[in-house]
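Undergrad: Give the three-dimensional model of this entry:
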Amino acid sequence: MTEKELVIKSDTEKEVVPLVAAIDVGTTSSRVILFNRLGQEISKHQIEYSTSASHSAYSASGERRLEENKTNGSSNEQTIFSAEGIAIEATEYLEIEDLEKDVEPTLRFPKPGWVECKPMNILENVVQCFAANLITMDRVNGDRVSNGLPPYRIKCIGIANMRETTLVWSKKTGKPLIDYGIVWNDVRTTEIVQKKKDETPEEYQEHLRELTGLPLFSTYFSCSKLRWLLDNIPEVTKAYEENDLVFGTVDTWLIANLTHNNVLVTDVTNACRTGFMNLNTKDYDDELLDYWNIDKAKIHLPKIVSSSEYYGNFVVPECTKKSLTSTAWDLLSAFSQRVPPVPIQGCLGDQSASLVGQLAFKPGSAKCTYGTGCFLLYNTGTTKLISKHGALTTFAYWFPQLENEENDYGKPHYALEGSVAVAGAVVQWLRDNLRLIPRAEDVGPLASAVPNSGGVVFVPAFSGLFAPYWDPDARATIMGMSQYTTASHIARAAVEGVCFQARAILKAMSSDAFGSEDKDFLEEVVDETYEKTLLSTLAVDGGMSRSDEVMQIQADILGPCVKVRRSPTSECTALGAAIAAAMAFKTDEERILWKNLKDVKKWVFYGGVEKGEKAPPSTTNDTDLKVFISKSSDKSRRKGWKMWETAIEKSKGWMNEIQLS
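TA: Here you go, the predicted structure:
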């Protein structure tokens, strides 16, 4: 297939190659990526956040940085480490927040267990990344036109974002009421959550779970974070009483600032994580708001909309001008005034975006993303399942413009989800705190230097246990050590700790999906129906998935019933946002890049050729595609699982026990 086949007539009747822009705001970085029809990255720019920890370390002394760079064989002083502990160096396409400037870092940790982000930094970083892509595209288009090739042109924009992170700002000014937001993995609301749980009868707890799909008594969700702000921050309380308070997650904040109409919206995949939305009505529920003592007459809540519809036209916010060069500002201003304007029309919470980017559209598809945390989603289609085994019920996506398509793709799709608070972050902990490895990439070889953990079990519950255990009082433990234990055993146990939690979540989901209370579907092939379901494959992406050694350990822990397939696309989350935006056009004629989800898979996975035909090598995205199959024996695998379950029980309730003593 040649690029000529991807060329279309633009609105000015000139030939162009259409692209979709994806804004992806994660816990530790922001990026903007331009995708073509093949799902290939045409341009990309990323800003990795500095943190209060890295800022303090830099301010105190440059010695540690120099020492780390020498260890890593790097001469570049602009090196920091990602949430997975991977060394990141500044390049033309990747910036690191400048630690030399006297500015607040985007992420800060003011107290143990507290995690905050700066909303203005996030907005400025997104705009800077967008500007960098426009600068790159302007340069590339100049070369393309001079060589007789049609230029690239952005058709629409989608957004993916970290969920549950809670921001508050003024309706009158549009500015944050406080200079920080509370990030999803912050645990400051533990007392609020525990008090609510103690005061709520079990029968009513189950009723609330039926409404939301969530175990509300966790610090994870937005509801307790908003309650904490109202109870503890005078500026927020004052705005609430004066009907000036706007609440939103990161998607709402970005869309409000980047659209011409400053529209206040959130999509279902984000709204369902607040604890305020009824899964059945797809709207805020008065009973839930009352439960958290929120008067909706005093607060401005974003309208809940689908994941794929027109929200507004892109504009560059005036408040970001000071952070941009004159060239960047001029390009963004011209882009904002383009005729016809470029719409923002796709929005997905990051894990739903990853599910879509993995092309896991069919019911029964499962995916696992290994990032700062570990997130596993199981697509249940249009069926809403309320888990009996500790998983969450969440929206996978909602693409209403596909209402007339086959397979119910236009209807809201649900998913079961399990979240592990600490995944790649445990690798960073091994590197920075224990100094067991010089680079995160070394954890796989170190863990694989031994055939097993030597009896060591590592429960990485640094901020409590998420699904399927839901114990905020649990804390990280390392058990089973002896004089035989080596650094390799500890590293392997740490990796296994993440993989065991993924197994626990998949076990819970399969039990919910197949309606069994007492069978472990990962150990027993009950019938041929199970063997033939798509649950037999777990699609994986994220930082840790790039390690062959780690993914083989995951496959060994899951056993022979589930094979692990690494995604061929490294940026699944951003690609999911791009797909959502492309699906928002109302007609096939307008949906130029992909007509429907089947067409997405045809182009992204198969290079545009029909099934059974062979695609030219240059058009396929299979460089990282790899399947891992279990090599573990039944005896060793089951023994390991028994050890894990025992360790989990011993790690539960730690904070509660010591507070009572």
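
Undergrad: rest of the way, CA atoms for contacts and neighbours
TA: Will do.

Undergrad: Tell me if I am right that residue 505 is in a helix.
TA: Yes - the assignment for residue 505 by DSSP: H, G, I helix; E, B strand; the rest coil puts it in a helix.

Undergrad: Now do it against residue 387, distance only.
TA: 11 Å (Cα to Cα, to the nearest Å).

Undergrad: cool, and residue 557?
TA: 23 Å.

Undergrad: got the contact list for stretch 283-303?
TA: The contact list for stretch 283-303, computed with Cα atoms under 8 Å, 6 or more residues apart in numbering, reads 171, 208, 223-224, 227, 240-248, 252, 264-266, 275-278, 304.

Undergrad: One more, so I can put them side by side:
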Amino acid sequence: MAEPTDTAKTEQVLTEGNEAGVPRRDEERLKKWFIGSIDQGTTSTRFLIFDGTGTPIASHQLEFKQIYLHSGWIDHDPVEIVQTVETCIEEATKEFTKQGHSTSDIKAIGLSTQRETTVLWDIETGDLLHNAIAWPDTRTHAIVHELKNRKGADKLQDICGLPLSTYPSSVKLIWMLRNVDKVKKAYDEGRLAFGTIDTWLLFNLNGKERKLHVTDVTNASRTMFVNLHKLEYDSTVLDFFQLDPQKLKLPKIVPCSDPNAFGSMASGPLKGVKITGCLGDQSAALVGQLGFSPGMAKNTYGTGCFLLYNVGEKPVISHHGLLATVGYHFGGQRKPVYALEGSIAVAGSAVQFLRNNFKFIEASPDINDLAATVKDNGGCVFVTAFSGLFAPYWIDDAKGTIFGITQFTERGHIARATMEATCFQTKAILDAMEKDSGHKLAQLAVDGGMSNSDLCMQTQADLIGIPVDRPVMRETTSLGAAIAAGFAVDIWKEFDELKEINKEDRTIFKPQMTTGQSNGMYKRWERAVEMSKGWVDDSDDIPPSS
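TA: Got it, this is the predicted structure:
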């Protein structure tokens, strides 16, 4: 009798002993199925291995260099990013095998990545043409100002869901075409390969000789080149940016979950293992929080802070400063699911700023204890506009500004104001989402580094006036990529099979502040935002002293 295929074995795992054939969890067996998950973020890379119950079994993490050449500029070295991925896979796999597991038990790999960050290379040689320009970079603010005055600018958001700002990949590409000779030459000769980090990693992990040039719908929707309604590149948008698709090599757009589209590992300890899931990190977190129904939302407090609200199978174009984006698309007969998104450029990176630049704390988690040394912010408000302000404000010319400093001010007040900045912006986003959707959120699921702070999450609940729901296992971005990969190889077939994942022992933070108190704090925040505008003007630049 022939040995069952992996798909048949998986189906047996889920349905055995169930006469009706209704999928159910068989935890003992699911614990023997494993999925790798690459989580490539803004400041660090991780590789986790999950079992079929969604439990992380092994992991490894590495930070990589942030390159600040000028004020507002943030570069990443794409080669270093590939190296961190390869090292994390190697180290986590060592840990996995030391536990007695075999690499042959890893059925697939998922990939989640920072979005918008833009990489350009020679499609023929695979040679990198410039450092990656990271998503929070603001060097393009003059280009954005110019583009906003170009005919057709007012129609772009209706097509692609994104407003013109320094945020999307499009303007980063334009900057490199204008300022990097190698990039312009490759474009003129039809050799310029464009990609976000997912595309670059897949190109390298598959081996450059395969020339795999692909992206998933969630990352593609962040470039500003894609028609959000059709999920394909839009000629009107490309014409607006004056880009010739015959000269610019754009990656093929595919669903987030696919058994073949993303190739397989060309080398390393997991050589030959297929990559079957790929999502932008915030979409991955929505999946990892099991936000599969319209009206569900999650907020990830990472380097930045990103709130995604599931709006169902049709995009909702925001009229209140939010983004329309693809939540996820698992392919097959399933339709794509869209989300409204509120993007905050600076969250955890403000904590890193206090650690690295001001030496207030030794490690980022210490921010909670420092903030707890005072009973409130002491009148301080910190508008953390290091990259301007994103949703729902879209103020490119704002700068980071601390208001209310007096002789009474201590480090604890600044620490508390730093955490509150993210909480205030989250409230602004939720208010905008209520206006766009017509519904008030009942509860907010949270994850990411800053969500570890009880003080920060209690402050968040107080300011938004609804409960905040925090899971014990907060690697939801990695879990989301693993789920997408698992669907492609039939470890799961229906979303209902996932409903118990990561649901135990969640912490609920309920509002404790009166509406009057929270409204008073928020009014002061709004005044500070208004006062932070207008700080970026190239004509005011003062040359450095000799």
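
Undergrad: Just want to know which of residue 557 and residue 387 of structure 1 has more residues nearby.
TA: Neighbour count, other Cα atoms under 10 Å: between residue 557 of structure 1 and residue 387, residue 557 has more, with 26 against 22.

Undergrad: And the more buried one, what's its match in structure 2?
TA: Under the alignment by TM-score structural alignment, residue 557 of structure 1 pairs with residue 463 in structure 2.

Undergrad: With residue 168 of structure 1 instead?
TA: Using TM-score structural alignment, residue 168 of structure 1 pairs with residue 120 in structure 2.

Undergrad: next one: residue 538 of structure 1
TA: Counting by TM-score structural alignment, residue 538 of structure 1 corresponds to residue 444 in structure 2.

Undergrad: Look up the closest residue to that match, ignoring the ones flanking it.
TA: Distance criterion Cα to Cα, 6 or more residues apart in numbering; nearest residue to residue 444 of structure 2, sequence neighbours excluded, is residue 468 at 4.9 Å.

Undergrad: quick one: contacts for that neighbour?
TA: With Cα under 8 Å, 6+ apart, residue 468 of structure 2 has these contacts: 443-446, 457-458, 460-461, 508-510.

Undergrad: try residue 434 of structure 1
TA: Per Cα under 8 Å, 6+ apart, neighbours of residue 434 of structure 1: none.

Undergrad: does the counterpart of it in structure 2 sit in a helix, a strand or a coil?
TA: Here residue 434 of structure 1 is matched to residue 358 in structure 2, going by TM-score structural alignment. Classification of residue 358 of structure 2 by three-state DSSP places it in coil.

Undergrad: ok, how many other residues are close to the aligned residue in structure 2 for residue 659 of structure 1?
TA: Alignment note: residue 659 of structure 1 maps to residue 540 in structure 2; criterion TM-score structural alignment. Neighbour count for residue 540 of structure 2, taken as other Cα under 10 Å: 8.

Undergrad: superposed on structure 1, where does the host helix or strand of residue 57 of structure 2 end up, distance-wise?
TA: Assigned by DSSP states H and E, residue 57 of structure 2 belongs to strand 56-63. Its aligned residues in structure 1 lie a mean 1.5 Å from strand 56-63 of structure 2 after superposition (mean Cα distance after the TM-score superposition for structure 1).

Undergrad: For residue 77 of structure 2, what is the corresponding residue in structure 1?
TA: Counting by TM-score structural alignment, the partner of residue 77 of structure 2 is residue 118.

Undergrad: Relative to residue 220 of structure 1, how far out is its match?
TA: When residue 118 of structure 1 is compared with residue 220 of structure 1 (using Cα to Cα), they lie 19 Å apart.

Undergrad: Compare neighbour counts for these two and give me the winner.
TA: The residue with more neighbours, out of residue 118 of structure 1 and residue 220, is residue 220; 30 against 20, by other Cα under 10 Å.

Undergrad: aligned partner of that one in structure 2?
TA: By TM-score structural alignment, residue 220 of structure 1 lines up with residue 167.

Undergrad: Without its sequence neighbours, what residue ends up closest to its match?
TA: residue 135 (5.8 Å).

Undergrad: okay, now that neighbour: neighbour count?
TA: Residue 135 of structure 2 has 22 nearby residues by other Cα under 10 Å.

Undergrad: residues contacting the aligned partner of it in structure 1?
TA: Under the alignment by TM-score structural alignment, residue 135 of structure 2 pairs with residue 184 in structure 1. Going by Cα under 8 Å, 6+ apart, residue 184 of structure 1 touches 162-166, 220-222.

Undergrad: Surely residue 184 of structure 1 is in a helix?
TA: No - using three-state DSSP, the secondary structure at residue 184 of structure 1 is coil, not a helix.

Undergrad: Look up how far residue 37 of structure 1 lies from it.
TA: On the measure of Cα to Cα, residue 184 of structure 1 and residue 37 of structure 1 end up 33 Å apart.

Undergrad: again with residue 166 of structure 1
TA: For residue 166 of structure 1 relative to residue 37 of structure 1 (Cα to Cα), the value is 34 Å.

Undergrad: if we can go back for a sec, which one is the match of residue 557 of structure 1 nearest to, not counting chain neighbours?
TA: Nearest to residue 463 of structure 2 is residue 518, by Cα to Cα, 6+ apart, at 5.3 Å.

Undergrad: What distance do you get for that neighbour to residue 511 of structure 2?
TA: Taking Cα to Cα, one finds residue 518 of structure 2 at 10 Å from residue 511 of structure 2.

Undergrad: Between the two, which contacts overlap?
TA: In contact with both residue 518 of structure 2 and residue 511: 462-463, using Cα under 8 Å, 6+ apart.

Undergrad: so which helix or strand takes in residue 314 of structure 2?
TA: Short version, using DSSP H and E: residue 314 of structure 2 is in no helix or strand.
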